[in-house]
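Trainee: What would the 3D arrangement of this be:
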Amino acid sequence: MREVNFDGLVGPTHNYAGLAHGNVASMRHGGLESNPKEAALQGLAKMKALKDSGFAQGVLPPQQRPDIGALRDLGFSGSNAQVLERAALDAPQLLRAVCSASSMWTANAATVTPSLDAADSRVHFTPANLQSSFHRFLEPRTTARVLAAIFRDETRFAHHPALPATPAFSDEGAANHTRLAATHGEAGVHLFVYGRQAFGGDNDRKEPVRYPARQTLEASQAIARQHGLNDAQAVFAQQHPEAIDAGVFHNDVIAVGNGPVLLYHEMAFLEEERTLEELRSKMAAPLIPVRVPLEAMSLEDAVSSYLFNSQLLSDSDGSGAMTLVVPGECQENEAVWRTIQDLLLGGNNPIGEVVVKDVKQSMRNGGGPACLRLRVVLSEDERSGLSGRVLLDDGLYGDLIAWVEKHYRDRLTPEDLADPQLAEETLTALDELTQILAIGNVYPFQLG
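Mentor: You can find the predicted model right below:
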C-alpha cells in the first residue's frame, strides 16, 4: 500500500480575484496581476521533485474555465464573446468566479477512504459539494467525471454522489479529513474536522464570528456513512472558532497528519485533549502528536506561512522517517523557521527532513503545498488498475511542461478574463490535455 499524491494542474485562467471570504491570502491579493504559466510550472516542479525523491505522484486536470454555461444559467445570453462582455460590464465578480482556477487545490476535490478501511474492500470517493462559495460550487460535476474516468474499475473503486448542496451539508473535502495509522498498509482511523453543527447543536457551543465555518458535522458524518466507516474508525472534532476567525478556513491550514503523526497548532481543535484521547483509544498504533504551542507561533504566523499546509510524507525506504514539504514563506518567517528547526527537526518525532518549495503563485491565492494534492492510498493492484496516463514519470512531466509552455499566458489581469480569445485558448489547451492524460472526454464542451 502506498500513498499517491494527486496534484491538481493549475489552470490557464489562474488569477487573483479575492473570491474566498475567510481566506486571508486570497482576499489580500485580490485584483493583482497573476502569472498562470509560472503557477503551473511551479506546481509541476514540486510534483517532479517529489517523484524524483521516491514518492508516488499523480496528476489531476484543471476545470473548464471560464464556465460560460454557468453565466448562461444566470441569464446572460448571446455568443460566448457577448456573454463574457456583458458579464464583465454587469457582474464583474461573477465573471471572476466563473474563471477561477481554484480546482488546482485538489485537497478540496473529494474525500477518499482506502480499500483497507472499507467493508467492501474498495477505494471510496465522494466529491466535495463546495457549496459555501459559488466559484467552487461549480466544480463537483467535473470532479466526479474526472475521478470516475481515472478510477474507473468498479471492482476496485466506488464513487458516491456529492452531498446535497445545502448549508447543512457543507462539505469541503479532504482539507478537513486526515487518516491516521501505523503505516499506509494497516487499518486507519479517520479524523473528520468540522467548523459548525447544523442540526440540534449545543446553544452554548462556540462558533466563529468573523469568518464563516465551512464544514459541518453533518457533512462529515454523512461521508463516513457513505464510505461504510463505523464508530471505531472515525473521530469527529470541532475546529477552534478562534482559528477560523484568524483565517484558518480549513483544518489543513492548522494541522496535518500522516501515518501515526499529527502535527498541529495548539489552537487547531476546540477540544484538544478530548480529540487526542479519542484518537489514542481508537488507533491500533500509538499516536504521535507534534504540538506547536501558541507561545512558539502565533495564529497569524501560522496562517501567513502555511506551515501546517505542508505535505507530511512517509519516506519510501520503510524506515518510518518522514519528510515535510513546506512553502518558501516558512523560511522567510523567523518564528516559523525557528519552530521548524527546534521543535520539528529537533524534537522527538519521525520528521527527519524539511524540503522548501516555491509555490508563490498558489500561496498568493491562499493555497500551499498540501492544498495542491489529494491523497489516495492504493495497493499495487489498484495502482495498476488506474485508467489513463496520470502517474507522473519523466515522459509525462516533459509532455506537461511542453503543454504549459505552448498554451499558458505569463500575465493575466482581472480585465483579461473578458477576452473571448482566452476562453478559446483554454478550450484548446484542455482538449489537448485530455489526450495527453488519456482520460477521455470529461469537460462540458467535450460532452456536447
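Trainee: contacts, neighbours, all on C-alpha from now
Mentor: Noted.
Trainee: and Asn348, which of the three is it?
Mentor: Assigned with DSSP: H, G, I helix; E, B strand; the rest coil, Asn348 falls in the coil class.
Trainee: how many other residues sit next to it?
Mentor: Number of residues near Asn348 (other C-alpha atoms under 10 Å) recorded here: 11.
Trainee: Show me where the stretch 251-400 of the chain has its helices.
Mentor: Ranges of helices in the stretch 251-400 of the chain, per DSSP state H, counting those that start in this stretch, are 272-282, 299-305, 329-332, 334-339, 360-363, 380-384, 394-407.
Trainee: Proceed likewise with the subsequent sequence, for comparison:
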Amino acid sequence: MKSFEVNFDGLVGPTHNYAGLSEGNVASKSNANEASSPKSAALQGLAKMKALHDMGMNQGVFAPQERPDIFSLRRLGFSGTDANVLEQAYKHSPSVLSACCSASSMWTANAATVSPSADTNDGKVHFTPANLTNKFHRSLEPTTTGSLLKAVFNDDNHFNHHLHLNDNDHFGDEGAANHTRLCNEYGEKGVEIFTFGKYAFNVAMPAPKIYPARQTIEASQAVARLHGLSDDKVVYVQQNPDVIDQGVFHNDVIAVGNQNVLFYHEQAFLQTDRFINELSGKFGSEELHCIKVDSKDVSVQDAVSTYLFNTQIITLNDGTMAIIAPMHCHDNPRVKAYLDKLVTLNTPIKQVKYFDVNESMKNGGGPACLRLRVAMNEQELAAVNPNCLMNDELYGKLTGWVDKHYREQINFDDLRDPQLLIESRESLDQLTQILNIGSVYRFQKD
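Mentor: Here you go, the predicted model:
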C-alpha cells in the first residue's frame, strides 16, 4: 500500500497582526507594532500550498482560530456587549487585547504532535494538540485545535485523538515544532525524535538563562505514552540551552528532518554525538543522512534571521528531495552559498525552491512553522475530509474568500473595532462551509 506525507498548512486568520507577543522569538519581537497585511499574508500562504500541490505533493488546509477571542476576554472580567468588551480591553489592558486577537494558529507546526499508524501500538494515526502553555496567546488555542483536527481527521477507524496535556508549564508542549520523524518510507515504522528544552522536575539539569525553554522532557514522554510508541523507536534529545538564548525558541528553527535525512546545525543539541549514535542505532539503516551545518559556514544568527532550518524538506515524485525555503535564505549571501553547495553533495537533497512568506517571517514563522506533517497510507488519506485537501477548485474558492473578507492592513488600534469582529466571524462561518468542518467555533454554538 502506498504511503504519503501530507502537509496541512494553516490559513492565516483575518486578524493577523504584529504584537510582538512571543518572548524568545527574535523576529516576532523586532517587528512588534508594525502594520500588518492580513490579505497578503493569507494569499502568500495559499500560494505556497498551491505550489506544493502543483509539484505533486498531497497538500491540506487547516482553518484558523476565532479571533478576537471574546470568550477569553469575558472570562478575564470584561463585560457588556461585544463592542464594550473590546473597548474596555483596549483601554485597560491592551496587551491582553493583543493576545486575544493573535492569529498565531497559522503556524500549525505547533498545532499538535502526530504519530503515524506504522509507529503506534493500535495501528491508528494519533493526534495530541499542543497545550502551548508558555505563551498566553497560544494557550488559548488547544481546545479549538482539537475540534479542528477531529473535523479534518474524522474517521475513528483510522484516527485517534487525545486531549491536550495538562495546562501547566511542567508539561509544556509545543507540538511538532519540537518533534520530527525519520523513516525509510512514510508507511514503514520510523524513529520519532522528541526535542525538549528542559527538565521540569529536575531544576539541576541544564536550561537556558535568558529565554524560556518551552518544551519539557516530561511533556515529550507523556505524548509518546499516549501514542503508544515503542521505546526502541523513540529518541529524546535536549536542545542546546545556549541556542535557545540566541532566539532558537523551537527546535525547528535549528533542525529539520524528512524520511532518511536529518538537517541540523552543529550547535542544535546537547551531547550531539551521543544523540546521533542513538538515532543511527534505532534507525537501523546505512541510508541515514545526518547533514551537519558548521558554524563557520552558517552562524546561529544567520540561521535564525533566514530560517534556514525552518524550511520544509519534501520528497518529490522522482524520489529526490527538495528544500522549501523562504526568500530570506536566497537574499543572505552566506546562506545562499551554503544551499548552492548542499544540492551538489551526496545527499538526497537536490533542489532548493524559494517562496515569499514575508508576512509570516516578520511575525516569527517560516515555511516549516506553517505546516503540520501527517504521514498516512492510502486508506487513511481516503478517510480525510476531502474538502480540506488542496486542489485547483479549492484554491480558487479560498483566494476568493480571502479577497472578499480580509483587510489590506491592520494596526493595533483596529483591534478595538467591533466591525473587525463581525468581519472575522462572517469569514470563518463561510470558511466552515467551504471546508465542510461543521460548527467548530464557539460563536457558531452560542
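Trainee: Strands of the stretch 151-300 of the first structure, start to end?
Mentor: Shown for the stretch 151-300 of the first structure, the strands assigned by DSSP state E, counting those that start in this stretch span residues 157-159, 177-180, 189-194, 234-238, 255-258, 261-265, 288-292.
Trainee: can you check the stretch 1-150 of the first structure too?
Mentor: With DSSP E, counting those that start in this stretch as the criterion, the stretch 1-150 of the first structure has strands spanning 2-8, 56-60, 110-113, 123-127.
Trainee: Identify the residues contacting the residue nearest in space to the middle of the first structure.
Mentor: The first structure has Ala107 as the residue nearest its centroid, 1.7 Å off, counting by C-alpha atoms, centre = their mean. Ala107 of the first structure makes contact with Gly173, Ala174, Ala175, Ala370, Cys371, Leu372, Arg373, Leu374, Arg375, according to C-alpha atoms under 8 Å, 6 or more residues apart in numbering.
Trainee: Leaving out sequence neighbours, find the closest residue to the counterpart of the last one in the second structure.
Mentor: Matched to the second structure by TM-score structural alignment, Arg375 of the first structure sits across from Arg373. Setting aside the residues directly before and after it, Arg373 of the second structure is nearest to Asn7 in space (C-alpha to C-alpha, 6 or more residues apart in numbering), at 4.7 Å.
Trainee: What's the match for that neighbour in the first structure?
Mentor: Using TM-score structural alignment, Asn7 of the second structure pairs with Asn5 in the first structure.
Trainee: Next, count neighbours for that match.
Mentor: 27.
Trainee: what does Arg274 of the first structure give?
Mentor: For Arg274 of the first structure, the tally of surrounding residues (other C-alpha under 10 Å) stands at 12.
Trainee: and the counterpart of Leu163 of the second structure in the first structure, what does it touch?
Mentor: Counting by TM-score structural alignment, Leu163 of the second structure corresponds to Pro161 in the first structure. Applying C-alpha under 8 Å, 6+ apart to Pro161 of the first structure gives the contacts Thr126, Pro127, Ala144.
Trainee: Then Trp403 of the first structure?
Mentor: Shown in contact with Trp403 of the first structure (C-alpha under 8 Å, 6+ apart): Ala429, Leu433.
Trainee: what about the helices in the stretch 1-150 of the first structure?
Mentor: 24-28, 36-52, 68-73, 80-90, 92-98, 134-137, 140-150.
Trainee: what stretch of the second structure does the fourth one fall on?
Mentor: The alignment of helix 80-90 of the first structure onto the second structure (TM-score structural alignment) spans residues 82-92.
Trainee: superposed on the first structure, where does that stretch end up, distance-wise?
Mentor: Mean deviation of stretch 82-92 of the second structure relative to the first structure after superposition (mean C-alpha distance after the TM-score superposition for the first structure): 0.4 Å.
Trainee: Could you double-check that the residue nearest to Arg373 of the second structure sits in contact with Ala368?
Mentor: No - counting by C-alpha atoms under 8 Å, Asn7 of the second structure stays clear of Ala368, with 9.6 Å between them.
Trainee: coming back round to it: among the contacts of Ala107 of the first structure, the buried ones, what's the PyMOL command?
Mentor: In PyMOL syntax, the buried subset of the contacts of Ala107 of the first structure is picked out as below (16 or more other C-alpha atoms under 10 Å):
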select buried, resi 173+174+175+370+371+372+373+374+375
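Trainee: could the contacts of Ala107 of the first structure go into a markdown table alongside distance to Arg210 of the first structure?
Mentor: Formatted as a markdown table, the contacts of Ala107 of the first structure follow (distance: C-alpha to C-alpha, whole Å):
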| residue | distance to Arg210 of the first structure |
| --- | --- |
| Gly173 | 22 |
| Ala174 | 24 |
| Ala175 | 20 |
| Ala370 | 25 |
| Cys371 | 23 |
| Leu372 | 26 |
| Arg373 | 28 |
| Leu374 | 29 |
| Arg375 | 31 |
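Trainee: between the contacts of Ala107 of the first structure, which is nearest Lys46 of the first structure?
Mentor: Leu372 (9.9 Å; C-alpha to C-alpha).
Trainee: give the contact list for the closest residue to the closest one other than its chain neighbours.
Mentor: Computed as C-alpha to C-alpha, 6+ apart, the closest residue to Leu372 of the first structure that is not its neighbour in sequence is Trp105, at 4.3 Å. Taking C-alpha under 8 Å, 6+ apart, we find Trp105 of the first structure in contact with Asp7, Gly8, Gly367, Cys371, Leu372, Arg373.
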